[in-house]
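K.L.:
Show me how the following folds:
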Amino acid sequence: MKIALIADTFPPLRTSGAVQLRDLSREFARQGHQLTVLLPSAELDGRWQLETLDGVRILRLRAPRTKDIGYVRRTIGEFLMPFSMLRNLRKSPLAHEQWDGVAWYAPSIFHGPLASSLKRSSKCKGYLIIRDIFPEWAVDMGLMGRGLPYRFFAAVARYQYSIADVVGVQTPGNLSYFDSWSRQPGRRIEVLQNWLADAPVGHCSIRLDDSVLAGRKVFVYAGNMGIAQGMTIMLDLAEQLRARTDVGFLFVGRGSDAKTLAADAAARGLDNVLFHDEIHPDEIPGLYAQCSVGLVALDPRHKSHNIPGKFLTYMQSGLPVLANINAGNDLANIIRQEQVGFVCENNSLDTLQQLAMTLLQALDGEEPFKERCRALYARLFSPETAVSQIVAALNGGQRK
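P.N.:
As a prediction, the model looks like this:
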């Protein structure tokens, strides 16, 4: 099939979304499909830039800046983004391209106008890959009320949903949110698990054997450290375990809370904690090979279900997890049923500490954590499964 994939993140960005979309695009090409990724770029001098990477065409289209800026400017930039992309697409060599299917990745929620235009001109189906339900999660977190900004974002999200023929959500728990949407003729909702391509263990710029954590069992967190994660409890845990000279904590990444957390750790005098800036995604397997446990953190105020990309990287590397997440999240059932770690759902430091001690004890035993983690990754989280599922949905003929 000839497929257009719309997104707002892709390498050289190092976000989990960028890595996911890189792996997905490579798998589309490996399965013999002709994929073109359409991306906004604020750095282009011209209107467009066309390149080929790993058998995939990548068309970068000039659009307003939407990253690392204030909320108001970001909202304006994201609102204008699809219109700028569409205008510059019409000036590119792919202006008159016909597609067999259109897929787009949310976040962002603002891709609807571009997806609609491509679907209409090619008379093809559209697949929305939705990884978080915004603005609902922002309301859950107390970042937004249900006033005018919420109503604006909700209207944008509803328009995006209306464009899709099939919506793929992360977990079964998110299916109910789309109940009324899926009752309309020609629409279908399904679970599309997150995915991550297998990767070899290679070089890593972080060498724990040359750090204060040398010789310790290391709990590692690699990823965004922001409001949505609620990371403070992990520092509290590190403080509770500071007497354990065989245990350490490593936090790698960026985010709105990263500097605050590092300063907090220094103020507490935690000599069992190390912070490091984000590293290239290809270095992650080499990092995890030096660690014992992967940390997962989601703010307990979340009400939706979420399987963070970092959980997939832990499973891929055979690392059991210690998770502190919102109650009722589908991820808790996966961790318990698959026996790949321990999970706290009440945001209690005492509970989390008890689980950490139990996990440390299990690591000293003969629990086959690595085998179970790898088996779970291979069964649920491979790009092969995701691509086959998207293609099957798009291959159902023209939209009525």
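
K.L.:
C-alpha from now on. contacts and neighbour counts both.
P.N.:
Noted.

K.L.:
where exactly do the helices run in the chain?
P.N.:
Counting by DSSP state H, the chain has helices at residues 16-30, 71-89, 112-122, 136-140, 148-163, 179-182, 232-240, 258-268, 284-288, 309-317, 330-338, 349-364, 369-380, 383-394.

K.L.:
And those helices: which comes nearest residue 49?
P.N.:
Residue 49 lies closest, by CA to CA, to one member of the helices of the chain: helix 71-89, at 10.0 Å.

K.L.:
May I see the buried residues of that closest one?
P.N.:
Residues of helix 71-89 classed as buried by neighbour count (16 or more other CA atoms under 10 Å): 74, 77-89.

K.L.:
Another sequence for comparison is provided below:
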Amino acid sequence: MNILFLTLHRISDLSERGIYTDLMREFVRHGHHVHIVVPAERRFRESTKMLKTNDAQILRVKTLNIQKTNLIEKGLGTLLLEYQYQRAIQKYWKGIKFDLILYSTPPITFNRVIASVKKRCEAKTYLLLKDIFPQNAVDLGMFSRSSFIYSMFRKKEEKLYQLSDYIGCMSPANVEYVLRHNPSVKAERVEVCPNSIEVDEKNLEYDRDALLQKLNIPMHKLLFIYGGNLGRPQGIDFLTEVLAANEECSDTYFIIVGNGTEFGKMERWFYDNHPRNACLLSSLPKQEYDNLVRACDVGLIFLDKRFTIPNYPSRLLSYLENRMPVLMATDMHTDIGAIAEKNGYGLWTESGNLDTFMEMVDFMATDRNRVRTMGEKGYSYLITNYTVERAYRILMRHFE
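P.N.:
Take a look at the predicted model:
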């Protein structure tokens, strides 16, 4: 099959690790021809061009800045995406008959290009639903449900669901949410197709002590790591409350690695408070970051308590892959914590519940064997549920 994949992620080579590159490599392994469209944001000063590899063709389309920019440019750039992608596909791949169109949210503004290719090629369509917009923006107070902005994007969201032959959701709570809030979508078109990765079995050698010493991280404390975006969705205020409370502990240390719109706020907190039991790292080379995750003991997930949509952060997968239990502080609507507790690899509390969260930290710190046991359960759950082999089978059963 000829596969067309539309995404906002900046992909340069299919060998990169990530939930989308891993899935595309799985399609290649099964003999499919993969064509990927990605943005070349204005800040990178690149023109539209096609990259050919042995595994796939990657069409990099010049766009406005969509990430790490102000809301005005982000909004305009998101709205223009479908026109820019459509023109580029017509120019470079007009003669290709695509059998399947895959696309992920965000954004919800691919309608025009999806409809055009679907009609021209009589292709099937599959939405990988990773973000429920515009409701997530309403939850965070970015605009109201009565605003013109909400109405415009809500219509685009509804149209995207109509164009999709199938919708793959990250968890059962996501499926339930989509069906409850979109009564025109038939239940047989919506399923769980979770975030997934290609599990790395290589376990490359690295010097743990040397890495921790280089980063000024204590070697003998129980290490908790948060890696990923530091933005409004993560509820950074509660994370800083946890860091402050952990200053009373003697044997636990928190490592925060990431960037995003709230990184400056987090940086100011570290500057003002000089914590002895935590550190903040803005970015690390990919291999060094992977090694740091391997060097830690417990993974962390934070989400803003105001969310009414069930988010399911993909950073969970790297924690499970590295056999780490996970502590979670989220809203009441996601099922990421319930799934973790049911399967024995994590603990959950509502974001803002500081006393319970610190009890969870203490629960981990008092028994290292418990940490290892829960980590092994998480790895087993990953192998059974969150591999690209399984995601590929879920997807392809509709098209074979």
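
K.L.:
Give me the TM-score for this pair.
P.N.:
Overlay of the two chains. TM-score (TM-score structural alignment, normalised by the length of structure 1): 0.90; 390 aligned residues with a CA RMSD of 2.4 Å.

K.L.:
Return the member of the buried residues of helix 71-89 of structure 1 nearest to residue 211 of structure 1.
P.N.:
Out of the buried residues of helix 71-89 of structure 1, the member with the shortest distance to residue 211 of structure 1 (by CA to CA) is residue 74, at 38.5 Å.

K.L.:
gap between the aligned partner of that closest one in structure 2 and residue 386 of structure 2?
P.N.:
In structure 2, the residue paired with residue 74 of structure 1 is residue 74, using TM-score structural alignment. Residue 74 of structure 2 is 31 Å from residue 386 of structure 2, where distance means CA to CA, to the nearest Å.

K.L.:
what does residue 212 of structure 2 give?
P.N.:
Applying CA to CA to residue 212 of structure 2 and residue 386 of structure 2 gives a distance of 29 Å.

K.L.:
how about the closest residue to residue 113 of structure 2 other than its chain neighbours, what does it touch?
P.N.:
Take residue 113 of structure 2 and drop its neighbours on the chain: the residue closest to it by CA to CA, 6 or more residues apart in numbering is residue 86, 5.0 Å away. For residue 86 of structure 2, the contact set (CA atoms under 8 Å, 6 or more residues apart in numbering) comprises 112, 113, 116.

K.L.:
and the spatially closest residue to the first one that is not a sequence neighbour, what does it touch?
P.N.:
The spatial neighbour of residue 112 of structure 2 that comes closest, neighbours along the chain excluded (CA to CA, 6+ apart), is residue 82 at 5.8 Å. Contact partners of residue 82 of structure 2, counting by CA under 8 Å, 6+ apart, are 109, 110, 111, 112, 113.

K.L.:
Now tabulate these in a markdown table and tack on neighbour count and distance to residue 6 of structure 2.
P.N.:
Listed next are these as a markdown table, based on neighbours: other CA atoms under 10 Å; distance: CA to CA, whole Å:
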| residue | neighbour count | distance to residue 6 of structure 2 |
| --- | --- | --- |
| 109 | 20 | 11 |
| 110 | 26 | 8 |
| 111 | 20 | 11 |
| 112 | 17 | 12 |
| 113 | 20 | 9 |
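
K.L.:
and which of these is nearest residue 264 of structure 2?
P.N.:
residue 109 (29.4 Å).

K.L.:
how close does that closest one sit to residue 115 of structure 2?
P.N.:
According to CA to CA, residue 109 of structure 2 and residue 115 of structure 2 sit 11 Å apart.

K.L.:
so what sits against both of these two?
P.N.:
Counting by CA under 8 Å, 6+ apart, no residue touches both residue 109 of structure 2 and residue 115.

K.L.:
ok, and the closest non-adjacent residue to the match of residue 74 of structure 1?
P.N.:
residue 66 (4.5 Å).

K.L.:
Distance-wise, check the aligned residue in structure 1 for residue 196 of structure 2 relative to residue 11 of structure 1.
P.N.:
Residue correspondence to structure 1 (TM-score structural alignment): residue 196 of structure 2 is matched to residue 195. The gap separating residue 195 of structure 1 from residue 11 of structure 1 is 16 Å, by CA to CA.

K.L.:
who's more crowded, these two?
P.N.:
Between residue 195 of structure 1 and residue 11, counted using other CA atoms under 10 Å, residue 195 has the larger neighbour count: 24 against 13.

K.L.:
which residues does the more buried one contact?
P.N.:
Counted by CA under 8 Å, 6+ apart, residue 195 of structure 1 has contacts 20, 24, 312, 380, 381, 382, 383, 386.

K.L.:
Out of those residues, which end up buried?
P.N.:
By 16+ other CA under 10 Å, those give 20, 24, 312, 380, 381, 382, 383, 386 as buried.

K.L.:
Looking at the alignment, what corresponds to the third one in structure 2?
P.N.:
Looking back up the chat, that one is residue 312 of structure 1. So, by TM-score structural alignment, residue 312 of structure 1 is matched to residue 317.

K.L.:
Hmm, its match is touching residue 194, no?
P.N.:
No: using CA atoms under 8 Å, residue 317 of structure 2 is not in contact with residue 194, being 10.5 Å away.

K.L.:
which residues are in contact with both of those two?
P.N.:
Contacts common to residue 317 of structure 2 and residue 194, judged by CA under 8 Å, 6+ apart, are residue 386.

K.L.:
and residue 375 of structure 2, what is it in contact with?
P.N.:
Contacts of residue 375 of structure 2 (CA under 8 Å, 6+ apart): 320, 322, 323, 324, 325, 345.

K.L.:
Can you tell me what the last one aligns to in structure 1?
P.N.:
The reference is to residue 345 of structure 2. Looks like residue 345 of structure 2 aligns to residue 340 there (TM-score structural alignment).

K.L.:
Count the neighbours of that match for me.
P.N.:
Other residues lying near residue 340 of structure 1 total 25 when counted by other CA under 10 Å.

K.L.:
Run a quick check on it versus residue 317, I expect a contact.
P.N.:
No: in this structure residue 340 of structure 1 lies outside contact range of residue 317 using CA under 8 Å: 11.9 Å.

K.L.:
and for the two, which residues touch both?
P.N.:
With CA under 8 Å, 6+ apart, residue 340 of structure 1 and residue 317 have common neighbours residue 373.

K.L.:
Please pull up the equivalent of residue 215 of structure 1 in structure 2.
P.N.:
With TM-score structural alignment as the criterion, residue 215 of structure 1 lines up with residue 220 in structure 2.

K.L.:
Contacts only, for the residue nearest to its match when sequence neighbours are not counted.
P.N.:
Closest residue to residue 220 of structure 2 apart from its sequence neighbours, by CA to CA, 6+ apart: residue 251 at 8.0 Å. For residue 251 of structure 2, the contacting residues are 220, 221, 222, 365, by CA under 8 Å, 6+ apart.
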